[in-house]
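Quick check, what structure comes out for this input:
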Amino acid sequence: MRVKKMPALALIVAAAGLSLTACGSGDGSSASANTSASTTASGSSTGGGSSTGGQGSTSGSSSSGSSGPSGSSKGSELSAKTQTSTSSSMCKTDHLAFSASASGTKNEIVVNLKNTGSGKCSMHGFPGVQLVGPDGLGDTGPDAARTDASASTVTIGPGEETRFLVRYIPDTSGSGKKYTRLSVTPPNEKVSEIVNLNGLAFTIAASSGNAPDVYVDPVGYHVGSGK
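You can find the predicted model right below:
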């Protein structure tokens, strides 16, 4: 088989064509790369729009954040002022009026505590209750025992009342002691007040050193509510 030889001139032209093609291909890749880079940059710039939104969010957050603590501070100040203006102190014996009334249940007495002060006051827990006979403070009986009822904090405004229950087991032997008054000490107080029972005086068995036959509930009983 014969091999046909290509003239030297033709070889030179072909080589030149290949070189041009290679250059064109390189330019195309470069252009493509440039275009891609441009597109990426543009996309990133658009993402920068998101970043602007982020800055807006940051700005908003910053603005909100800066006004937030300030607002929070103002809110705290207002809250503190409100708490100060509405806060209540412990009820004092000197600012309470005491009275006794029937509860509507046999062998129970309601002791009412009315706030006679100019501001709110609070009580929590059991009052101290000692029985007093008809002969006055020298004629005292046992202290009332506490029931197992749960205590809650009670707040009363000026002119408002709260109350507690006193329960007793009446004497049936005929040799018991009659008590016509109660010496009442509000929860967390040391000063007591005498409460006249009037027609609610009761007779219980003489104390034998065991638990007395009189029991007291914590402050907070409301007539008609059962608690």
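
Every contact and neighbour count from this point should use C-alpha atoms.
Fine.

Now Lys114: which helix or strand?
Here Lys114, judged by DSSP states H and E, is contained in strand 108-115.

which helices and strands does that strand pack with?
Judged by 3 or more C-alpha pairs under 8 Å, 6 or more residues apart in numbering; DSSP states H and E, strand 108-115 is in contact with strand 96-102, strand 161-168.

deepest of those, which one?
strand 161-168 (a mean of 20; mean count of other C-alpha atoms under 10 Å).

what about the strands in this protein?
89-90, 96-102, 108-115, 121-124, 128-132, 140-143, 145-146, 153-156, 161-168, 177-179, 181-185, 193-196, 202-204, 214-216 (DSSP state E).

coming back round to it: would you format the helices and strands packed on strand 108-115 as JSON lines with distance to Ala151 included?
Output for the helices and strands packed on strand 108-115, formatted as JSON lines (distance: least, C-alpha to C-alpha, whole Å):
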{"stretch": "strand 96-102", "distance to Ala151": "20"}
{"stretch": "strand 161-168", "distance to Ala151": "11"}
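
if I look at Leu197, how far off is Thr93?
Leu197 is 18 Å from Thr93, where distance means C-alpha to C-alpha, to the nearest Å.

Then Val154?
15 Å.

what about these two, which has more around it?
Using other C-alpha atoms under 10 Å, the more surrounded residue of Val154 and Thr93 is Thr93, with 20 against 17.

Near Met90, how many other residues are there?
By other C-alpha under 10 Å, neighbour count at Met90 equals 15.

Let me see the contact set for it.
Shown in contact with Met90 (C-alpha atoms under 8 Å, 6 or more residues apart in numbering): Cys121, Ser122, Met123.

Nearest approach to Ser62 belongs to which of the helices and strands packed on strand 108-115?
strand 161-168 (50.5 Å; C-alpha to C-alpha).

In terms of secondary structure, what does that closest one contact?
strand 108-115, strand 214-216.

Check the offset of that strand from the chain's centre.
Centroid separation for strand 161-168 versus its chain: 28 Å, with C-alpha atoms, centre = their mean, to the nearest Å.

likewise stretch 200-207?
So, by C-alpha atoms, centre = their mean, the centroid of stretch 200-207 is 44 Å from its chain's centroid.

Then stretch 95-113?
Using C-alpha atoms, centre = their mean, the offset of stretch 95-113 from its chain centre is 32 Å.

got a list of contacts for it?
By C-alpha under 8 Å, 6+ apart, stretch 95-113 touches 114-117, 161-170, 193, 195-197, 200, 223.

next up, for comparison:
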Amino acid sequence: MTAKLNRVARCAAAVLAVVAVGAGAAACDSTSGSSPSKAGARSGTNAGSGTGQDSSSTSQDGSNSSKNQTGGTAGGSQDTAQGSDQHKVKSMSEKGSRTDAVNESSAATSSRCHTSDLNFTWSKGAPDMKDDTDQQVASITLTNDGADTCTLHGFPGVRLISRTGTAWDLRRSSDTPSTMTLHPGDSTASVSISLLAIPADARDTKPFVPARIQITPPNETTHITLDWPYGGAILDQDGATDAGTFVNPVGV
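The predicted structure follows:
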């Protein structure tokens, strides 16, 4: 009887062992069956993120290109800023100031000096166009050649013309205009231009090489043209709202 019980126990153990082995094999089959799926999923994910990475890389390249372009623009602005910083700049143009000859309506009186009444000549005391450290001043004297007394009040319109024909309309300073009265023959009024001179062959900054200048008296619509007599070049800040080259109001 005891021998029979022992055989039954051994058989039961053998059956359990077989069941365990079968379960283990099934588990192995299940794992190996899911492994390719996971691998495939990972491959799919990797391919997707690979594509995403490529896409992202392309996007990054694109944004890098954009950044590089922006960087280039910023670099150009930085060069201009550095060119401005290397000068001892006393003042700069007023942000958002006008570039024409229009002034307050109160200044547009019937007694104002018209372009045809005035004679324009370069004043004594030339700017040093070789000095690229200090802000320079070029002035034009206005003489009343008319038969009547007239007044000037406000900012003139000033346009620089380069040797290549490029036009630069100068912005205004923040100075407050005063009324200038010119009797016949008087030459007590002038237009002054603050400027930043740089070498004409400058490579780190953009030079504007002036050839002519056009001046429109305050509230007039016609201009006169003078040749630029000083040579040299000006730091090109066309389009800047706070440039170091600008026009001042008509004054003494």
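
Reformat the strands of structure 1 as TSV; add distance to Leu9 of structure 1.
Below are these laid out as TSV (distance: least, C-alpha to C-alpha, whole Å):
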stretch	distance to Leu9 of structure 1
strand 89-90	115
strand 96-102	127
strand 108-115	124
strand 121-124	116
strand 128-132	128
strand 140-143	134
strand 145-146	126
strand 153-156	114
strand 161-168	122
strand 177-179	143
strand 181-185	129
strand 193-196	134
strand 202-204	142
strand 214-216	128
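
out of these, nearest to Ala37 of structure 1?
Comparing the strands of structure 1 by C-alpha to C-alpha, strand 153-156 comes nearest, at 72.7 Å.

Find me the equivalent region of the closest one in structure 2.
On structure 2, the counterpart of strand 153-156 of structure 1 by TM-score structural alignment is residues 179-182.

That stretch vs structure 1 - mean distance after superposition?
Averaged over the aligned pairs, stretch 179-182 of structure 2 sits 0.5 Å from structure 1 after superposition, using mean C-alpha distance after the TM-score superposition for structure 1.

For the helices and strands packed on strand 161-168 of structure 1, give me CSV that also has mean neighbour count and distance to Val132 of structure 1.
Listed next are these as CSV, based on neighbours: other C-alpha atoms under 10 Å; distance: least, C-alpha to C-alpha, whole Å:
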stretch, mean neighbour count, distance to Val132 of structure 1
strand 108-115, 22, 15
strand 214-216, 22, 12
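
now for those strands, which one comes closest to Asn188 of structure 1?
Evaluated with C-alpha to C-alpha, these place strand 108-115 nearest to Asn188 of structure 1, the distance being 14.5 Å.

That closest one corresponds to what range in structure 2?
Counting by TM-score structural alignment, strand 108-115 of structure 1 sits on residues 137-144 of structure 2.

average offset between the matching stretch and structure 1?
Counting by mean C-alpha distance after the TM-score superposition for structure 1, stretch 137-144 of structure 2 comes out at 0.9 Å.

Now do Ala14 of structure 1 against Ala8 of structure 1, distance only.
Distance from Ala14 of structure 1 to Ala8 of structure 1, by C-alpha to C-alpha: 10 Å.

Neighbour count: the two, which is higher?
Ala14 (12 against 9).

For Cys23 of structure 1, see how far away the more buried one is.
For Ala14 of structure 1, the distance to Cys23 of structure 1 - C-alpha to C-alpha - is 14 Å.

And for Asn34 of structure 1?
From Asn34 of structure 1 to Cys23 of structure 1 the distance is 16 Å (C-alpha to C-alpha).

ok so, going back, between the helices and strands packed on strand 108-115 of structure 1, which one is closest to Thr180 of structure 1.
strand 96-102 (11.0 Å).

How about Ala197 of structure 2: what's its closest non-neighbour residue?
Ile234 (4.4 Å; C-alpha to C-alpha, 6 or more residues apart in numbering).

Alignment lookup: that neighbour to structure 1.
Match for Ile234 of structure 2 (TM-score structural alignment): Ile204.

what residues are up against Thr115 of structure 2?
Shown in contact with Thr115 of structure 2 (C-alpha under 8 Å, 6+ apart): Thr216, Pro217, Glu220, Thr222, His223, Ile224.

Can you name the two of the residues you listed that sit furthest apart?
Checking the contacts of Thr115 of structure 2 with C-alpha to C-alpha, the most distant pair is Glu220 and Ile224, at 11.1 Å.

The spatially most central residue of structure 2 and Thr149 of structure 2, how far apart?
Centroid check for structure 2 by C-alpha atoms, centre = their mean gives Ser77 as the closest residue, at 5.2 Å. With distances taken as C-alpha to C-alpha, Ser77 of structure 2 is found 46 Å from Thr149 of structure 2.

Next: Trp122 of structure 2.
In terms of C-alpha to C-alpha, Trp122 of structure 2 sits 22 Å off from Thr149 of structure 2.

same question, Val19 of structure 2
Distance from Val19 of structure 2 to Thr149 of structure 2, by C-alpha to C-alpha: 123 Å.

So which of these two has more stuff around it?
Thr149 (17 against 12).

ok, now which ones touch the nearest residue to the more buried one once chain neighbours are set aside?
Among residues not flanking Thr149 of structure 2 along the chain, His183 sits closest, at 4.3 Å (C-alpha to C-alpha, 6+ apart). By C-alpha under 8 Å, 6+ apart, the residues touching His183 of structure 2 are Asn144, Asp148, Thr149, Cys150.

mapped onto structure 1, which of those residues hold?
Compared against structure 1 with both residues aligned by TM-score structural alignment, their matches' C-alpha atoms under 8 Å, these retain Asn144, Asp148, Thr149, Cys150.
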